[in-house]
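**Student:** Sequence isn't available, so here's the structure alone:
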């Protein structure tokens, strides 16, 4: 998995690309989030438009980084999740845990409100 980082004001957007599975993408995501938290970034938006696949390990990793951000007083939200990933989160009853958006501007604005 590849992670491209960009800033939109106080919000850090991570554009993710590839797969989030055990051994592929999970450690990269965790390390990226930990680095942001250590640097004082607390508003994080994960753009998942280019995530081709995510398995149950990926779901676990997503939940883990969400909990990590939350425990540091931050907010983590999802952008552009595919139907398959949305279904996976719904099946695991985790969809309600995450705030998710299909429009980047609405997602960015949600950090302010």
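**Tutor:** Yes, it's here. Owing to the predicted nature of the structure, the values given are computational and were not obtained by experimental measurement. Numbers count the residues shown, from 1 in each chain.

**Student:** only C-alpha atoms for contact and neighbour calcs from this point on.
**Tutor:** Fine.

**Student:** what residue is smack in the middle of the protein?
**Tutor:** By CA atoms, centre = their mean, the mean C-alpha position of the chain lies nearest to residue 46, the distance being 3.5 Å.

**Student:** Tell me how far that residue lies from residue 78.
**Tutor:** Note on residue 46: its distance to residue 78, by CA to CA, to the nearest Å, is 5 Å.

**Student:** do residue 62 as well
**Tutor:** Counting by CA to CA, the gap from residue 62 to residue 78 is 10 Å.

**Student:** Assumed residue 51 was part of a strand.
**Tutor:** Yes. Looking at residue 51 with DSSP: H, G, I helix; E, B strand; the rest coil, it is inside a strand.

**Student:** State the number of residues packed around it.
**Tutor:** 19 (other CA atoms under 10 Å).

**Student:** where's residue 4, which helix or strand?
**Tutor:** Using DSSP states H and E, residue 4 maps to strand 2-8.

**Student:** Pull out the buried positions in that strand.
**Tutor:** Neighbour-count burial for strand 2-8 flags 2, 3 (criterion: 16 or more other CA atoms under 10 Å).

**Student:** Report the distance from it to the chain centre.
**Tutor:** 11 Å (CA atoms, centre = their mean, to the nearest Å).

**Student:** Just name whatever secondary elements it is in contact with.
**Tutor:** The contact analysis (3 or more CA pairs under 8 Å, 6 or more residues apart in numbering; DSSP states H and E) places strand 2-8 against strand 11-20, helix 26-38.

**Student:** dropping in the other structure now:
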């Protein structure tokens, strides 16, 4: 199984739903390009609910994306990591590095004065559906 990414952007919030494997090889380039090529987001949400495998290369790419987004004034949020992904983040102590949220937490954070609640909610619901 390879990596599949469903991308949705509403205003300055980008939501990327990842499914499959974030492992060395083409998947890493695909994930990097999906984030780096976004159109000026303020927040990037990576939904990791359906990620079945994450290796050292995948962890390295998540760290790269964390640094890249931070250096570009963008917030990176990991949402609902699968049990396997959460275990890998725990084992490597990367839970201290990333903002890990539930979908409800993200919706609450995104409902700020700069966003229309319904637009953000619709974007996330379309991406999850």
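**Tutor:** The structure has been received and is ready for your questions. Values in this document were obtained by computation on a predicted structure and should not be read as measured data.

**Student:** Overlay them and tell me the TM-score.
**Tutor:** TM-score of the superposed chains, computed with TM-score structural alignment, normalised by the length of the first structure, equals 0.88; 110 aligned residues with a CA RMSD of 1.7 Å.

**Student:** one step back: contacting residues for the residue nearest to the centre of the first structure?
**Tutor:** Counting by CA atoms under 8 Å, 6 or more residues apart in numbering, residue 46 of the first structure makes contact with 13, 14, 15, 16, 76, 77, 78, 79.

**Student:** Ok, residue 28 of the second structure next?
**Tutor:** Counting by CA under 8 Å, 6+ apart, residue 28 of the second structure has contacts 22, 57, 58, 61.

**Student:** The longest helix seen in the second structure against the first structure, how far on average?
**Tutor:** The longest helix of the second structure (DSSP state H) is helix 56-71. Helix 56-71 of the second structure differs from its equivalent in the first structure by a mean of 0.6 Å after superposition (mean CA distance after the TM-score superposition for the first structure).

**Student:** which bit of the first structure covers the helix or strand following that helix?
**Tutor:** For helix 56-71 of the second structure, the following helix or strand on the C-terminal side (DSSP H and E) is strand 75-79. Counting by TM-score structural alignment, strand 75-79 of the second structure lines up with residues 75-79 of the first structure.

**Student:** Any figure for the gap between residue 35 of the first structure and residue 42 of the first structure?
**Tutor:** Distance from residue 35 of the first structure to residue 42 of the first structure, counting by CA to CA: 11 Å.

**Student:** more crowded one of these two?
**Tutor:** Comparing residue 35 of the first structure with residue 42 by other CA under 10 Å, the one with more neighbours is residue 42, at 20 against 12.

**Student:** sorry, back to before: for the helices and strands packed on strand 2-8 of the first structure, please prepare CSV with the additional fields distance to residue 66 of the first structure.
**Tutor:** Below are those laid out as CSV (distance: least, CA to CA, whole Å):
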stretch, distance to residue 66 of the first structure
strand 11-20, 14
helix 26-38, 9
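
**Student:** So for residue 99 of the first structure, which of these sits nearest?
**Tutor:** strand 11-20 (14.5 Å; CA to CA).

**Student:** Show me what residue 63 of the second structure lines up with in the first structure.
**Tutor:** In the first structure, the residue matched to residue 63 of the second structure (TM-score structural alignment) is residue 63.

**Student:** Near its match, how many residues? Count them for me, please.
**Tutor:** Close neighbours of residue 63 of the first structure, defined as other CA under 10 Å, add up to 15.

**Student:** Please report the distance of it from residue 89 of the first structure.
**Tutor:** Distance from residue 63 of the first structure to residue 89 of the first structure, counting by CA to CA: 10 Å.

**Student:** So which of the contacts of residue 28 of the second structure wins on neighbours?
**Tutor:** residue 22 (29 neighbours).

**Student:** Map it across to the first structure for me.
**Tutor:** Correspondence of residue 22 of the second structure to the first structure, assessed by TM-score structural alignment: residue 20.
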